[in-house]
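>>> What shape does this take:
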Amino acid sequence: MAPRMRSEPLVDLLLVSVAAVWGASFLAAKDVAAETGVPTAVALRFLVAAAATWLICLARRERLPRGQGLVIAACLGCSQAVVIGLETWGVHLTSATNAGLLISLALVMTPVLDGIASRSWLPRSYFVAAVAAVVGVALLVSEGGLRTPTVGDGLVIAAAIVRAFHVTASAHLTRDRAEGTFGVVLVQMIVCAAAFTAMAGPDLPTAVAKLNGQQWANVLFLGLLCSVFAFIVQLWAVRRTSASRASMLMGTEPVWALLVGVLIAGEAIGVLGIGGAVLIIAASYAGQAIERRHRQPSLRSARSAARSCS
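Below is the predicted model:
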């Protein structure tokens, strides 16, 4: 117990670091996509990530999944590609601040889908939080007067929905399987890299030749920190703390997106937008807390049953 307590500050710091780089990723992706186009920007991100993950797998002597495990990993790679594609196209057409906040809707939607998949229905208070988050979205995109979301806003909301499906599928399809995490992640990154390299076509080598130092820094940031670092830290951290604590700390992503968008990119956000941002963040945290309290009795029952069987 004592070693775990001593390691908790480091675990917390690294998990908050993941949230921070994910929050900053929207601005970096927006800058690269503005120069290269979305398919090329995402292709470069995952080519870098796949190469780095492959080197890690070599060092760890990690085997790639086979058979059904390979099919599952490839399918998850396809859904991940859809998430990143929608997200990057969305941030290309809206502000980095909006994108970072709207994607946090996945935090509210994921437990709903997980409850449907496991047939464990959430309490009514959870859906109150979900409605509050939707109201926050309406305020955020209003920009001085209620209006329909922009195309970019709509794409990021779609990315949040697909991300919720992707996270739910990842949890249910990979549970109790023998495949190593790094191998599954490598397959996903290879699928994403291959899909967007094909979409970029001949524009990819042309764009690579034109990238300057700042743009390469953004590509490496997206590939190494936002992709490889984030996955490794998640794997390491959840073995040393609770999943609920990890989820809460990484759930600070929209806060960092807001700070980066406003303080670094100079994006403006009005009074209604600030109110919407606060409502989205608060509703997301409230929804997570309600879902966690709802799940704890089931976890205790499962552990008691496991102890009695042993």
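
>>> use CA for all of it now, contacts and neighbours both
OK.

>>> ok, which stretches of this structure are helices?
2-36, 38-60, 68-93, 96-102, 105-118, 124-140, 151-174, 181-200, 203-210, 213-220, 230-238, 243-250, 253-259, 271-309 (DSSP state H).

>>> For the last one, name the packing helices and strands.
When contacts are defined as 3 or more C-alpha pairs under 8 Å, 6 or more residues apart in numbering; DSSP states H and E, helix 271-309 sits against helix 96-102, helix 105-118, helix 124-140, helix 243-250.

>>> and what of the fourth one?
When contacts are defined as 3+ C-alpha pairs under 8 Å, 6+ apart, helix 96-102 sits against helix 2-36, helix 68-93, helix 151-174, helix 253-259, helix 271-309.

>>> mind listing what's buried in the longest one?
Right, the one you point to is helix 271-309. 272-273, 275-288, 290-291, 294 (16 or more other C-alpha atoms under 10 Å).

>>> now that helix and helix 105-118, what's the angle there?
On the basis of axes from the mean of the first three to the mean of the last three C-alpha atoms, to 10 degrees, helix 271-309 is oriented at 30 degrees to helix 105-118.

>>> circling back: got JSON lines for the helices and strands packed on helix 96-102, with distance to Ala230 too?
As requested, these are exported to JSON lines (distance: least, C-alpha to C-alpha, whole Å):
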{"stretch": "helix 2-36", "distance to Ala230": "5"}
{"stretch": "helix 68-93", "distance to Ala230": "14"}
{"stretch": "helix 151-174", "distance to Ala230": "15"}
{"stretch": "helix 253-259", "distance to Ala230": "12"}
{"stretch": "helix 271-309", "distance to Ala230": "20"}
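
>>> Tell me which of these sits most buried.
Each of these was scored by mean neighbour count; the highest is helix 253-259, a mean of 23, by mean count of other C-alpha atoms under 10 Å.

>>> Another sequence for comparison is provided below:
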Amino acid sequence: MKGTWRQGLWLADGMLLAVALIWGSSYAVAKQALLFYPVLGFLAIRFGLTFVLLLPQLRGGGRRALRPGLPLGLVMLAIFLCETWGVMLTSASNAAFLISLCVVITPFMEWLLLRQRPHNTLFLACALSLAGVWLLTGGPQLSLNLGDALMLAAALLRAVLVCLTRRLTAGREIPALALTAVQSGVVASGCILLGLSLPGELPALPAEPAFWFAALYLVLFATLFAMFAQNRALGRSSATRVSLLMGSEPLFGAIIAGLWLGERLGPVGWAGGLLIMLATLCTLGIGRQPAPSTAGDGAPVRA
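This next block holds a predicted model:
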């Protein structure tokens, strides 16, 4: 019996590392897709496909996701607009490290919005993360470009989304896939409306197989498989263990960006990225109370 439990734990850990690898690769995949199609069109396709695949989840009890899903979807729309334009305007490795600052920002956002004072260790983590961002964006020759600034805005908005999700779903049984369906529908609809008002953002659908491979990869693996793996792992392990394993995402992102896109971080950049990862691990290791087991706790953020 003990051996079966341990085997299940190792399987869950392996799936989580696979998710971290997939999420780390998502920045390079999105960057490649944006070579073929504009940001708004790409997001409309990506989240439109997600919505269509998850539409059956809105039957019956899934309809309870409509009320919280609409405002949460608007925040998610802002996140992905910042994140996707940010990925296009900065390196995939920078994007992966900067977006992980969400983990450090979230406790402070909880303090502001939910009146939950962060642990004192988080102030050290914040100092480490700020030093990491300074090194990652040039150190003494600081050069925070627009893409980096957008990734920082996306990290801040992700923290807002986590806190808002906890507030809107507290004490309510809302299926995770149903909530993701509503949020995806809002993001897709918002991108279509914005695209129709901006010339050139919704051209004819691309014919390049590389674009459709990227879109399907993000929908099937970065969203659907990732949600399944997280939910399975949370049933077999602690939230802290899950979070620590997922904390390897930015490292995978930097490695994949180097191997696939030929991006190179210098020693100063690597030092900054590792400081950000260290700050993230400090934050996750504090052992805060996990959020209620409701739909949006983390999964829809990376849809």
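
>>> that older thread, which one, of the helices of the first structure, ends up nearest to Ala265 of the first structure?
Nearest to Ala265 of the first structure, of all the helices of the first structure, is helix 2-36, at 7.5 Å by C-alpha to C-alpha.

>>> hang on, the earlier thing: would you tell me which of the helices and strands packed on helix 271-309 of the first structure gets closest to Arg6 of the first structure?
Minimum separation from Arg6 of the first structure across those (C-alpha to C-alpha) falls at helix 243-250, 15.7 Å.

>>> And that closest one, what does it pack against?
helix 2-36, helix 230-238, helix 271-309.

>>> Let me have these in a markdown table, extended by distance to Ala59 of the first structure.
Shown next, in a markdown table, are those (distance: least, C-alpha to C-alpha, whole Å):
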| stretch | distance to Ala59 of the first structure |
| --- | --- |
| helix 2-36 | 22 |
| helix 230-238 | 14 |
| helix 271-309 | 36 |
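
>>> Can you tell me the residue that sits opposite Val151 of the first structure in the second structure?
Mapped onto the second structure by TM-score structural alignment, Val151 of the first structure lines up with Leu146.

>>> roughly how far apart are its match and Leu251 of the second structure?
Separation of Leu146 of the second structure from Leu251 of the second structure (C-alpha to C-alpha, to the nearest Å): 22 Å.

>>> Check Gly285 of the second structure too.
Taken as C-alpha to C-alpha, the span from Gly285 of the second structure to Leu251 of the second structure is 18 Å.

>>> do Gly147 of the second structure as well
Taken as C-alpha to C-alpha, the span from Gly147 of the second structure to Leu251 of the second structure is 19 Å.

>>> Out of the helices and strands packed on helix 243-250 of the first structure, flag the one nearest Ser142 of the first structure.
It is, among these and with distance given as C-alpha to C-alpha, helix 271-309, at 7.1 Å.

>>> for the helices and strands packed on helix 243-250 of the first structure, which one sits closest to Met248 of the first structure?
Where these are weighed against each other on C-alpha to C-alpha, the nearest is helix 271-309, at 7.4 Å.

>>> how many degrees apart are that closest one and helix 124-140 in direction?
Going by the same axes, to 10 degrees, helix 271-309 of the first structure makes 150 degrees with helix 124-140.

>>> Show me how far helix 271-309 of the first structure is from its chain's centre.
On the basis of C-alpha atoms, centre = their mean, to the nearest Å, helix 271-309 of the first structure sits 17 Å off its chain's mean C-alpha point.

>>> repeat for stretch 223-239 of the first structure
Using C-alpha atoms, centre = their mean, the offset of stretch 223-239 of the first structure from its chain centre is 11 Å.

>>> For that stretch, grab the matching residue range in the second structure.
Aligning stretch 223-239 of the first structure against the second structure (TM-score structural alignment) gives residues 219-235.

>>> how far does the matching stretch stretch from start to finish?
OK, stretch 219-235 of the second structure end separation, C-alpha to C-alpha: 23 Å.

>>> Stretch 62-75 of the first structure now?
20 Å.

>>> residues in contact with it?
57, 173-174, 177, 179-180, 182-188, 191 (C-alpha atoms under 8 Å, 6 or more residues apart in numbering).

>>> ok, now stretch 261-281 of the first structure?
For stretch 261-281 of the first structure, the external contacting residues (C-alpha under 8 Å, 6+ apart) are 24, 27, 95-97, 101, 104-105, 132-144, 254-255.

>>> Now do it: which range of the second structure does it align onto?
Aligning stretch 261-281 of the first structure against the second structure (TM-score structural alignment) gives residues 257-277.
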